[in-house]
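> Here's a sequence, model it:
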Amino acid sequence: AVQIWLSELARVELHSVFVRKVREGELTEAILQAVLECFREDLHSRFQVVPLTDDIVERAISLLLSQAKNHPLRTLDALHIASAQAVEKSGLAFVTADKKLFTAASGLFSRIIDPEAKVGLGP
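Sure, this is the predicted structure:
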């Protein structure tokens, strides 16, 4: 079975995206509630959630200090990378459709996949 690890940050980001879509008139409140209910169900049945621990925050700070001088690394991106590093196991891929996050994560993981571009780095 495929394990999907998800940073706790993604929970907040998903809510932010869909609430914005309601505010901008792209979704109705009813659709928002249906989407959030599906996400809650998936969260408990399909995903392993990586909690934001002190260790992950420290890893993110280290990434910012070491990487941000050469690559634009945003705060939340550093936390996503640090979360993935905390659970990185053989064969796991770091998956992101965010171009800046993809670039920042390059060289930090053996496999990186952009699902929108169908392009990845690594075996």
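
> drop to CA atoms for contacts and neighbour counts, all remaining ones
Will do.

> for residue 51, what are its contacts?
Neighbour list for residue 51: 7-8, 83 [criterion: CA atoms under 8 Å, 6 or more residues apart in numbering].

> Recalculate using a threshold of 10 Å.
6-9, 83 (CA atoms under 10 Å, 6 or more residues apart in numbering).

> Looking at neighbours, which among these is most surrounded?
Top of those by neighbour number is residue 83, holding 26 neighbours under the definition other CA atoms under 10 Å.

> and that residue, how far is that from residue 105?
12 Å (CA to CA, to the nearest Å).

> any residues in contact with both of those two?
residue 77.

> before we move on, back to that, as CSV, the contacts of residue 51 with secondary structure and distance to residue 45 would be great.
CSV is the format used below for the contacts of residue 51 (DSSP: H, G, I helix; E, B strand; the rest coil; distance: CA to CA, whole Å):
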residue, secondary structure, distance to residue 45
6, strand, 12
7, strand, 15
8, helix, 15
9, helix, 18
83, helix, 20
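
> and for comparison, fold this next one:
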Amino acid sequence: MLHSRRRSPENARIAPRPRARAAVRERRAAYQAALPGPLYCDTSALVKLYLPEPGSDELNRLVEGRVDLLVSDLAVTEAASALSRALREGSITEAIARRVHQAVVGRLDEGVYRRAELTRDVHRRAEQFLLRLVATPLRAADALHLALATTARAASLASFDARLGAAARAVGLAVYPS
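Coordinates of the predicted model:
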């Protein structure tokens, strides 16, 4: 996994054979060709990079080796909220929540992810999306993610939110998952 989830003996994978490795490389190249960069990751995608959820493995393969990932502080704050919810529900421990949050913030601060800045212009663009994309009902935070992606000149958006994905397609972004 790209984002260093440590594998216990129960979930360790057997090393793939050379032919399988080539197939994985080909699949990754196809994913990356289908999703031109830069690639903006919303909160749903960001959390999947760190916690085992449906779609996590495939997303990690997709972003492995990419240097054009865009993440916003909004996504980091929303990820902290998602971690808090998972902690309350008992699906993760406090240590995992803390470690994941520190990893996300660290990668953003170290430049592993490019920061998409939440500015006044981003807010105005989000407001325009909310008023213009009435056929695709967006929540305010989703409109902000869409505005962050487009303002940062992302060519693609990774989001597991169907409404945000539909809105992103409507403004010309490639979307994962499709």
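
> Does residue 67 of structure 1 touch residue 75 like I think?
No - under the criterion of CA atoms under 10 Å, residue 67 of structure 1 is not in contact with residue 75, lying 11.7 Å apart.

> Need the overlap of contacts for those two.
Common contacts of residue 67 of structure 1 and residue 75 (CA under 10 Å, 6+ apart): residue 61.

> Show me where structure 1 has its strands.
Here structure 1 has its strands, by DSSP state E, at 4-7, 47-50, 94-95, 112-114, 119-121.

> among those strands, which is the most enclosed?
Greatest average neighbour count among those goes to strand 94-95 (a mean of 21), per mean count of other CA atoms under 10 Å.

> So which bit of structure 2 is that strand matched to?
On the basis of TM-score structural alignment, strand 94-95 of structure 1 is assigned to residues 157-158 in structure 2.

> Any chance you could list what contacts that stretch?
For stretch 157-158 of structure 2, contacts defined as CA under 10 Å, 6+ apart pick out 35-46, 59, 62-63, 69-70, 145-146, 149-150, 164-165, 168-169, 173-178.

> start to end distance for stretch 30-46 of structure 2?
21 Å.

> sorry, back to before: looking at the contacts of residue 51 of structure 1, which is nearest residue 24 of structure 1?
Minimum distance to residue 24 of structure 1 across these is 22.7 Å, recorded for residue 9 (CA to CA).

> what residues are up against the counterpart of the closest one in structure 2?
Residue 9 of structure 1 maps onto residue 74 in structure 2, with residues paired by TM-score structural alignment. Residue 74 of structure 2 makes contacts with 42-43, 80, 116-118, 141, 144-145, 148, as judged by CA under 10 Å, 6+ apart.

> Which residue comes closest to residue 95 of structure 1 once chain neighbours are left out?
Nearest non-adjacent residue to residue 95 of structure 1, counting by CA to CA, 6 or more residues apart in numbering: residue 113, 4.7 Å away.

> swap in residue 57 of structure 1?
Among residues not flanking residue 57 of structure 1 along the chain, residue 79 sits closest, at 6.7 Å (CA to CA, 6+ apart).

> swap in residue 161 of structure 2?
Sequence neighbours aside, residue 44 is the residue nearest to residue 161 of structure 2 in space, at 7.1 Å (criterion: CA to CA, 6+ apart).

> Relative to structure 1, which residues correspond to the helix or strand containing that neighbour?
Element membership of residue 44 of structure 2 [criterion: DSSP states H and E] is helix 43-48. Following TM-score structural alignment, helix 43-48 of structure 2 has no partner segment in structure 1.

> neighbours around whatever residue of structure 2 lines up with residue 40 of structure 1, how many?
Under the alignment defined by TM-score structural alignment, residue 40 of structure 1 is paired with residue 105 of structure 2. For residue 105 of structure 2, the count of nearby residues is 15 (other CA under 10 Å).
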